[in-house]
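*Asks:* Attaching a predicted model along with its sequence, questions to come.
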Amino acid sequence: MTGFDRARWLALLLPLGLLGGAYASQYIGGLYPCEMCWWQRWPHFAALPLALAAFVASGQGLRKTLVLLAALAILTSGLIGGYHAGVEYGWWEGITTCSSTVAPGSGKEVLDAILNAPLIRCDIAPWTLFGISLAGYNFLISTFGAFAIFGLLRKGAQA
């Protein structure tokens, strides 16, 4: 397997795994995402089709560009995760409003949804392992993963 093949698989499996973990923690673990958690998911959503397209696109240059764009999206998620972790640890102030998702409906349904929705704060880590929050893990995994992809692409370019 070439460095490019490894980069392409990493660009696909990394966001897939991290999104799977995020949804598992939400739907199985009951850890509802705050607004900043959602910000971290969007770049991974963008990375997935880019990485998938790198498997079916014609032309090595286009495939490498798609993997590079996926890696940039993964890095973006990691940097947002680093910012979010800093907010959770109190290193700097984040957004000053809390968020909750409410589906549109009738006035009474919306009011009931608002009153019954969990209030999710961005400045409190709902879960940690070894003192690192989920946002912190996203920062570490996404950032180092993106740099691994960049390195594999560069190694492939020199070969």
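*Replies:* Done, it's in.
*Asks:* all contacts plus neighbour counts: C-alpha atoms, from now on.
*Replies:* OK.
*Asks:* how about the helices of the protein, start to end?
*Replies:* 3-27, 35-56, 60-88, 107-116, 134-158 (DSSP state H).
*Asks:* take the one below as the second:
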Amino acid sequence: MTRFRTLVLLAAGGSLALLLGAFFFQYVMGLAPCKLCIWQRWPHVIAVLVGAAALTLGNRALAWLGALAAATTGGFGIYHAGVEKGWWDGPSTCTSTSPAGMSADDFFDKVINAPLIRCDEVAWSMMGLSMASWNAVIAFALALIWIRAAVATR
């Protein structure tokens, strides 16, 4: 097996493993994903599909697209981790915000219509890092593997 194929299998396989892990937490552990969690999944899907295409076609240029997909989900992971830590606001549809400036009726409507899964709460963590943080760390490592694949010599 060529170095290129090995690196693509490792990078795309890493994205597939992260997706399967997310589905495990969702369907086996009962941790429903929030909006930002879902956003982080799509680039992994793209990376897996790009990996399949790169292996089938042997096209090294596709590895750059895989790197972009991995870096994108890593960026989403950093954004989500920052929302969880309160460093910045997340989407108003899945985070709690201050009622300052809201009328009582608007505040009541916001509470009643609030989503069940919040983006600004950590559902699970390991070694002090949330799932979003782990996604970012691993995704950026996968992006580096994709880049190695793109520049790998035959």
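*Replies:* Yes, it's here. These numbers were taken from a predicted model, which means no experiment stands behind them.
*Asks:* returning to that earlier point: so which of the helices of structure 1 has the densest surroundings on average?
*Replies:* Highest mean neighbour count of these: helix 60-88, a mean of 23 (counted as mean count of other C-alpha atoms under 10 Å).
*Asks:* Show me what that helix packs onto, helices and strands only.
*Replies:* Judged by 3 or more C-alpha pairs under 8 Å, 6 or more residues apart in numbering; DSSP states H and E, the packing partners of helix 60-88 of structure 1 are helix 3-27, helix 35-56, helix 134-158.
*Asks:* so how many other residues sit close to residue 2 of structure 2?
*Replies:* Other residues lying near residue 2 of structure 2 total 9 when counted by other C-alpha atoms under 10 Å.
*Asks:* Just list the residues touching it, thanks.
*Replies:* residue 154 (C-alpha atoms under 8 Å, 6 or more residues apart in numbering).
*Asks:* Go again with 10 Å.
*Replies:* 152, 153, 154 (C-alpha atoms under 10 Å, 6 or more residues apart in numbering).
*Asks:* ok so, going back, and of the helices of structure 1, who's closest to residue 98 of structure 1?
*Replies:* Nearest of the helices of structure 1 to residue 98 of structure 1, taken as C-alpha to C-alpha: helix 35-56 at 7.4 Å.
*Asks:* Mean per-residue distance, that closest one versus structure 2.
*Replies:* For helix 35-56 of structure 1, the mean deviation from structure 2 after alignment is 0.9 Å (mean C-alpha distance after the TM-score superposition for structure 1).
*Asks:* swap in stretch 15-24 of structure 1?
*Replies:* Stretch 15-24 of structure 1 sits 0.4 Å off on average (mean C-alpha distance after the TM-score superposition for structure 1).
*Asks:* just the contacts of residue 2 of structure 2 now: which is nearest residue 41 of structure 2?
*Replies:* residue 152 (26.9 Å).
*Asks:* Next up, the contacts around the nearest residue to the closest one once chain neighbours are set aside.
*Replies:* Once flanking residues are discounted, residue 152 of structure 2 sits nearest to residue 4: 5.9 Å by C-alpha to C-alpha, 6 or more residues apart in numbering. Contacts for residue 4 of structure 2 (C-alpha under 10 Å, 6+ apart) come out as 10, 54-55, 58-60, 63, 145-146, 148-154.
*Asks:* before we move on, back to that, can you add distance to residue 125 of structure 1 and give the helices of structure 1 back as JSON lines?
*Replies:* What follows is the helices of structure 1, written out as JSON lines (distance: least, C-alpha to C-alpha, whole Å):
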{"stretch": "helix 3-27", "distance to residue 125 of structure 1": "13"}
{"stretch": "helix 35-56", "distance to residue 125 of structure 1": "11"}
{"stretch": "helix 60-88", "distance to residue 125 of structure 1": "6"}
{"stretch": "helix 107-116", "distance to residue 125 of structure 1": "21"}
{"stretch": "helix 134-158", "distance to residue 125 of structure 1": "8"}
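*Asks:* Cheers, nothing more for now.
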